[in-house]
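*Asks:* I would like to see how this sequence folds:
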Amino acid sequence: MGKKNKQTESKHLKRFHYTIDTAVDKPFNWQQMVRLMKFMKPYAKTLLPAAMIAMLISTAVRLVVPIIIGRLTIDHALANRDTGLLVQLVIFIGLLYLFNYIANMLRIRWVNQLGQNVIYDLRDSLFSHVQRLSHRFFDSKSAGSILVRILNDVNSLQELFTNGIINLLMDIVTLTGILVIMFILSPKLALAVMIILPIMFFISTKLRKNIRRSWQQVRIQQSRLNSHLNESIQGIRVTQSFSQEKENTEFFGGVNRDNFERWRIATKKSAMFRPFVEMSNAIGTAILIWYGSHLILTDPNMTTGIFVSFAFYLGMFWDPISRLGQAYNQLLMAMSSSERIFEFLDEQPNVKEREDATELKDIKGHIEFDQVKFSYDEDRIALHQISLEMKAGQTVALVGHTGSGKSTIANLISRFYDPTEGAVKVDGHNLRDVTLDSLRQNISVVLQDTFIFSGTIMENIRFGRPDATDEEVIEASKVVGAHDFILRLADGYETEVEERGNILSVGERQLLSFARALLANPRIIILDEATASIDTETEQKIQSALNRLLKGRTSIIIAHRLSTIREADHIIVLENGRIIEQGSHDVLMKHQGEYYDLVKAQFQMLGAS
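*Replies:* So this is what the prediction gives:
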């Protein structure tokens, strides 16, 4: 990559500082693997034992056939020219292979069912857990890095659960059976053939650390790749607006090349194991031919049949050894992925619900901040010892420059965060003492950037109250003025709005969010710059709808358009996380303080435009 591309990549890496994980060298964590295996527990009495029984039957058939061929067929039937016994043995071997075929077919079916069920449960548990995490978690993790864990990392465990575990057990049983049988048949020849094993074990052990770290790097690079893809697709309009397609493509090329290199290195290291096994097989075969021939000539206990059986078992021996190497690679990949999965599963919400938390019922909506201090991090204090009161049914407006603490207050009321010091109360209940569901079921939040889910208009409005009837959805839409534009759509309320509601204008999406909030029928409603994306004419049209939406509810309005809040019962002016003045519009205008200056400046801007 050229100098310019490197500079471009270096510059863009800064925006991914929160998504890049680091590889850590540590021993294979068997406790973590045991924890992963616990996801098989629900199937420990059904699919797992059935698959293991089928595996044992198949393995037993494979182990007994070489003895039948060597000891019975060659040393007895052929040596004694017993045609009848030979025919019987051929038929018996054929029946054993048929039995083996049926056992293998059932094993494959059952292990695939087992694996798919485990993957389903694991992904479901991970997604459910992530849904309950606090906003601080999502502040520090990109959407792409979360997607990697729920999709890629879980998918990487699929091969382990569908084939890896049962195959690993089958290969261990096979190897153990082969070793036992070989030593029973001829201890001398078995020792001679197995002399290569200690050397093989020593060298393969040296490869483990490098292979495991390589697969860690693969997962990390995939996280970066997915993070960039997610950001690029979400921000495509901004990219095209600033004509940065070329720069974005160059950066993606760098990330994509890194991903390719990590995969190439990991597969290269993993691929070293099989040729090494094949070389060991060649050495073992040479020893078998040389020393086996010597024993046939010198040892009366060594027969041609035993030699042939040994040849079969030696051929069978190295395949499981090779597969064990592949299984170890699978375990390394699984551990790399499971580390990242359990990192999320072990993540605890910063906003924790107490075991004895009470449910909020029939609340009035009285809100109180008692000496509340809040910091997003140690270096950034968002609120300084705030004390305020919002009476039930009152409309309270929060005014101030960007970063003054308006949205922080709204976030604390919804308990997306807990205060660093002090307490936030609703109807006298400290929010730390109530259940999150009962609190948030009484609160509706309408944001400036309205999120519309894939699905129909009807489903999006009903999102906050799934049991609402179609008539209630339509009534809520009429109240906020969304009904008319919905009817003009191709399929009305059944129109599919696509991802993020791209077929709708910004104002139409905002009207849907008002309808969604009204349908939920909350006691507390928060409008966080909710009308900022709506033109003045549309805002005037829905002003009566807003009055209907806010009527009888405790309402918190955050808005830069002061025309939106002049009718509020109480206005709180914030600056740098402190309340500098508060009162009604008329009182604050008479005071001629910060609020007066804001109103004056805004009217001057309108006059200039």
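*Asks:* contacts and neighbour counts: CA atoms only from here.
*Replies:* Will do.
*Asks:* just want the most central residue of the protein.
*Replies:* Nearest to the geometric centre of the chain sits Ile150, at 2.4 Å (Cα atoms, centre = their mean).
*Asks:* before we move on, which element is the residue nearest to it when sequence neighbours are not counted in?
*Replies:* In this structure, Ile150 finds its nearest non-sequential neighbour in Arg123, 6.1 Å apart by Cα to Cα, 6 or more residues apart in numbering. Under the criterion of DSSP states H and E, Arg123 resides in helix 83-131.
*Asks:* to check against the first, give me the structure of this:
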Amino acid sequence: MSANDAKASHSNTAKTLTHRELDARDEPNQRPLSMAIILRLLSFTRPYAWQRNTLIGIVLLRAVQVPLLAWAVAAIINSLIARRDWDGLLWGTAGFVALAVFAEVTMHFRQRYALELGEKVIHDLRQLMFEHLQRMPMRFFNITKLGRVISRFVSDAEALRSGVQDVLFVSLVGGGRMVVAAAIMLWYDPVLFGVVAAMAPVLHMINRYFRSKLSLAYRQVQESMSRVTATLAESVSGIRVTQGFVRQDVNAELFNDLIEDHSEYNMRAAKLTGVFLPLIELNSQFFISVLLLLAGYQVVNNVLWVHEDPVSQVEALVVFFFMVPQFFGPLSALARQYNQALTAMAGAERVFSLLDHEPEPLDPPDAVDVDEIEGRVEFDEVGFEYQPGKPVLHDINFTAEPGQTIALVGHTGSGKSTIINLISKFYLPTAGQIRIDDLDLVKISADSMAKQLGIVLQQNFLFTGTVMDNIRVGKPDATEEDVYEAAAKLDCLDLFEAMPEGFNTNVGERGGNLSLGQRQLVCFTRAMLADPRIMILDEATSSVDTMTEARIQKALSLLLTNRTSFVVAHRLSTIRHADMVLVLDGGRIIERGTHNELLATAGVYANLYRQFIHASEA
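*Replies:* Okay, here's the model as predicted:
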């Protein structure tokens, strides 16, 4: 096997394993139609009980109206037309028209109320999912693809909408029609109705056979769509990398494999449905054939089993011809609704799985809020694992006194960002203890701790809106004067005012309308406005040009005054004046001291600094 063939084989194996892992992760463990899930979904209609109950009443009325319309036509034919009663026919027709109009008015409100109820339920579910998502820990977002989260809000939520506004009420109407039609047929001729009852076991066996196959098929369709959505979201987010490394063809091939899988699952479901629905229709046609033979035999041979004369038998036959479509007609609709119900169940299982995913508790029951802190941060034998058995921090010990600046230096993966995540209480240490002002960080509520922090990350994320909106993220009640003052302290007020619309400039999606340096300045001003006790700068100046960095370095001295600060940077010029530099490697602190002290030791830090100097001179 050539190297290229081996590489392709490994790639295909990896892709297959990934799909299997994703399928296993989201494979529902519950039955295709779970009463527990149905009741849970219906519980979301409780705030709209009046509309729901009114709708149920309208649905029951509609279920009676439709077969009654057909029965009215049969009655007019058997009585008024057969007796040549013209006056009676006029009144009968007028009554039929009035009933038909009433039925259509009922249909209007049935559809309207069902659509409105479905929208309200999905609105509440999406709001609940979003609020739940905001409380999820960082670990969840590190292991969950963006596209899978989006699919819960889009395709799965829409499947639930169909379950609420279509499946439930359409099925009630269809089932009601069948019950009323059956009652009318049983009243007119029990023997002929016995033929209908004889078809029930056949329909049951057909439904039972196809139920399991359709259940699996529609779940596979939903899961494959999740993979397509996840890959699409990832591809759009990484389009710069894709085009920069000329991976358009490779990505297109991978995406083509995903949509081919999705198409195959859809085709499989379509083939099953294509067999299932005609079989249901065939039962209706078969019954009509048996009805013609059975009723015709009684009239032709004058062998009457129920009625006393052939005329009554013919009248019953006319009624049956109008009632048969009312009885068998809903079966096709119910079969389609059953397919939609399977999709809704798969969507409901995934939505409720997200809602049932309890956030990792970061706060114990006795957690306390802190209003003000001095800013003393102490790591005592701290260890941490993102995955059990794979430690990324080992025995981290250091103390940052209030107002000190601590610099974290090391190669990628050395543990710098993990220390920042622990200080921010995005994660809890798996060993040791972190203390803030001698208080165990675990016992400080995450929300109150967040108010003590100012964070500027390497990925300077901006929300859609104006520059002013994004600066106010850290302090929503800040006035425009407060924002101007924060920008002035950073010596960048003139840069904001030079933008096309000043602070009212729209930043675009993810800040796309601004340069990297401008985005960084917005994040710095946001942190300045929040006025935190602990400042975290994670690669905070890595995206800023040299001239802008010089202005920011001067402003940072004011920003960091009397604040405990943690600075992570590859650009060593930003940490020369730190009170303590921690050099990390493999999750351990291998050197510590001031910039000058570490240079004097001629160790790892000194080597990093020499590399930085050489790179700058080059």
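*Asks:* so what number do they get for TM-score?
*Replies:* After superposition, the two chains reach a TM-score of 0.93 (TM-score structural alignment, normalised by the length of structure 1), with 604 aligned residues with a Cα RMSD of 2.4 Å.
*Asks:* coming back round to it: quick one: what's aligned to the residue nearest to Ile150 of structure 1 in structure 2?
*Replies:* Mapped onto structure 2 by TM-score structural alignment, Arg123 of structure 1 lines up with Arg126.
*Asks:* follow-up on the earlier one: residue contacts, the residue nearest to Ile150 of structure 1?
*Replies:* For Arg123 of structure 1, the contact set (Cα atoms under 8 Å, 6 or more residues apart in numbering) comprises Ile150, Leu151, Val154.
*Asks:* how do the residues you listed look in structure 2, which are kept?
*Replies:* Counting by both residues aligned by TM-score structural alignment, their matches' Cα atoms under 8 Å, the contacts of Arg123 of structure 1 that remain in contact in structure 2 are Ile150, Val154.
*Asks:* could the contacts of Arg123 of structure 1 be laid out in TSV, adding distance to Ile542 of structure 1?
*Replies:* Formatted as TSV, the contacts of Arg123 of structure 1 follow (distance: Cα to Cα, whole Å):
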residue	distance to Ile542 of structure 1
Ile150	41
Leu151	42
Val154	47
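*Asks:* which of the contacts of Arg123 of structure 1 lies closest to Gly464 of structure 1?
*Replies:* The nearest member of the contacts of Arg123 of structure 1 to Gly464 of structure 1, counting by Cα to Cα, is Ile150 at 24.9 Å.
*Asks:* helix, strand or coil: sort out that closest one for me.
*Replies:* helix (DSSP: H, G, I helix; E, B strand; the rest coil).
*Asks:* residue in structure 2 paired with it?
*Replies:* So, by TM-score structural alignment, Ile150 of structure 1 is matched to Phe153.
*Asks:* and the gap between that match and His19 of structure 2?
*Replies:* Distance, Phe153 of structure 2 to His19 of structure 2, by Cα to Cα, to the nearest Å: 21 Å.
*Asks:* same check on Cys523 of structure 2?
*Replies:* Cys523 of structure 2 is 38 Å from His19 of structure 2, by Cα to Cα.
*Asks:* give me the more crowded residue out of the two.
*Replies:* Between Cys523 of structure 2 and His19, Cys523 has the larger neighbour count (other Cα atoms under 10 Å), namely 26 against 16.
*Asks:* ok, then the element right after the helix or strand harbouring the more buried one?
*Replies:* According to DSSP H and E, Cys523 of structure 2 maps onto helix 516-530. As assigned by DSSP H and E, the chain's next helix or strand after helix 516-530 of structure 2 is strand 534-538.
*Asks:* that older thread, chain center to the next helix or strand after the helix holding Arg123 of structure 1: distance?
*Replies:* Elements were assigned by DSSP H and E; along the chain past helix 83-131 of structure 1, the next helix or strand is helix 135-140. Remark: helix 135-140 of structure 1 is offset 14 Å from the chain centroid, using Cα atoms, centre = their mean, to the nearest Å.
*Asks:* which part of structure 2 matches helix 135-140 of structure 1?
*Replies:* Helix 135-140 of structure 1 maps onto residues 138-143 of structure 2, going by TM-score structural alignment.
*Asks:* can you list contacts of that stretch?
*Replies:* Tyr386, Phe426, Tyr427.
*Asks:* what's the distance between the counterpart of the last one in structure 1 and Lys373 of structure 1?
*Replies:* This points to Tyr427 of structure 2. Matched to structure 1 by TM-score structural alignment, Tyr427 of structure 2 sits across from Tyr417. The gap separating Tyr417 of structure 1 from Lys373 of structure 1 is 12 Å, by Cα to Cα.
*Asks:* one step back: for Leu516 of structure 2, see how far away the match of Ile150 of structure 1 is.
*Replies:* Phe153 of structure 2 is 31 Å from Leu516 of structure 2, by Cα to Cα.
*Asks:* check Thr18 of structure 2 too.
*Replies:* With the distance defined as Cα to Cα, Thr18 of structure 2 ends up 34 Å from Leu516 of structure 2.
*Asks:* more neighbours, those two?
*Replies:* The residue with more neighbours, out of Thr18 of structure 2 and Leu516 and counting by other Cα under 10 Å, is Leu516; that gives 16 against 12.
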